[in-house]
Structure formats: structure tokens, C-alpha cells
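J.: No letters, just coordinates:
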């Protein structure tokens, strides 16, 4: 029997100059669909108090398989759109178990 271990992802997302409000609105659109994803234990979007262009996405997942399923889901197509539209200037993703 395999033990399921919760995992977390943290993504630091930097908005392109002058596009932070737009980025924040689009990232907040991820909240509801992410929270409804099977295996999601929690999901938050936060803006830095010290840097108005820096956003934090944090998700907790039942296990690695649930997180991988989320990363492969259509919900995350939003990131590709934001990068292509140059709303995002950088993305730094980390996972933890």
C-alpha cells in the first residue's frame, strides 16, 4: 500500500510593468476552478505588500498525482495566455512535500 503524502506548490509570478491589476484579476479567476479540482486541499492568490508587481499562488494537494493532474488541466492554460500576452514578466515555481 502506497502512502499518500500532501504536496504544495508555490509560484511567484511577476507582472509586466503596468499590468499588475490585470494579472491579479486573471490569477483570481483561478481560485474557484482550482479549489474544485480533485485532490485540492487549498489554493490562494496573494499580492506582495512590498512589491505591487509580485503575486504568490499557493496550492496544497492530496498527493503528487493530484498536483500533476492539476498542472496538466485546462485550468492552467491561463498561464500560457498570460505569458503570450506579456502580462507576466517572470514565473518561479517550487514544489514541496
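T.: Ah, there it is. Please read these numbers as outputs of a predicted model, since none were measured by experiment. Residues are numbered from 1 along each chain as shown.
J.: contacts, neighbours, all on C-alpha from now
T.: OK.
J.: which residues sit in contact with the residue nearest to the spatial centre of the chain?
T.: The residue lying closest to the centre of the chain (CA atoms, centre = their mean) is residue 57, at 4.2 Å. Residue 57 sits next to 9, 10, 11, 12, 13, 43, 44, 45, 46 when contact means CA atoms under 8 Å, 6 or more residues apart in numbering.
J.: put this beside the first:
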């Protein structure tokens, strides 16, 4: 059963020291896409100082709008890029964002 009332979410993000700018750019893309999505009432990243977690906050018209957004190809691609970014932080196979996105110099 789908909820017909507005849905709000808040996700805590703990960026690794020295990778805040790169991760921030990826999340900015996520926020921009969400804001353009039908049914998005609000989406924002609250970046905090002193090692406190960042907060990704959003509000959606209803469950259907949020599920439709989750199913978009751009969100799936961003999820893959974020996963590659996390792997690169732990010494995985992807060393740069360019490799993760397939961007050619």
C-alpha cells in the first residue's frame, strides 16, 4: 500500500577527511536531480563543521513520487558512482571519479 501523505527523510553522511569536496560534488548532483523531479517538495544537503555528519534532507509529495525518483536512470547512475567512490576510498579498483564516470580527459 502506498502512502498518500508527504514523506520526509533524513540521511546522515560521514565524509572521510580530505574527500569532502569530491563527495560534496556527487551529492550536489543528487540534490539537483531530486529538486527537478516531479513530487519533490524539498531536498537539501546540510554540511556541518568539526567532523559532524552531513544531513541529506528531503520531502516528497507522496510515496509514489519518491519511488518514481528512485527508479530514474540518473539516480541509479549516481548510486553506482557513489559506490565506486566508496570503493576508491578503501583502495578498491576505481581510483578517480573520472574512471568511475567514464569521463575522458
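T.: On my side now, so go ahead. All values derive from a computational prediction rather than experimental measurement.
J.: Show me the strands in the first structure, by range?
T.: Secondary structure of the first structure (DSSP state E): strands at 7-15, 40-47, 54-61, 88-96.
J.: Once aligned, what mean separation remains between the first one and the second structure?
T.: Plainly put, strand 7-15 of the first structure ends up 1.4 Å away from its match in the second structure on average once the two are laid over each other (mean CA distance after the TM-score superposition for the first structure).
J.: follow-up on the earlier one: how far away is the residue nearest to the centre of the first structure from residue 4 of the first structure?
T.: The gap separating residue 57 of the first structure from residue 4 of the first structure is 23 Å, by CA to CA, to the nearest Å.
J.: For residue 3 of the first structure, grab the count of nearby residues.
T.: For residue 3 of the first structure, the neighbour count with other CA atoms under 10 Å is 6.
J.: Please apply the same query to residue 43 of the second structure.
T.: Neighbourhood size, residue 43 of the second structure [other CA under 10 Å]: 21.
J.: Please apply the same query to residue 18 of the first structure.
T.: Neighbour count of residue 18 of the first structure, defined by other CA under 10 Å: 11.
J.: what's the answer for residue 45 of the second structure, then?
T.: Applying other CA under 10 Å, we find 19 residues neighbouring residue 45 of the second structure.
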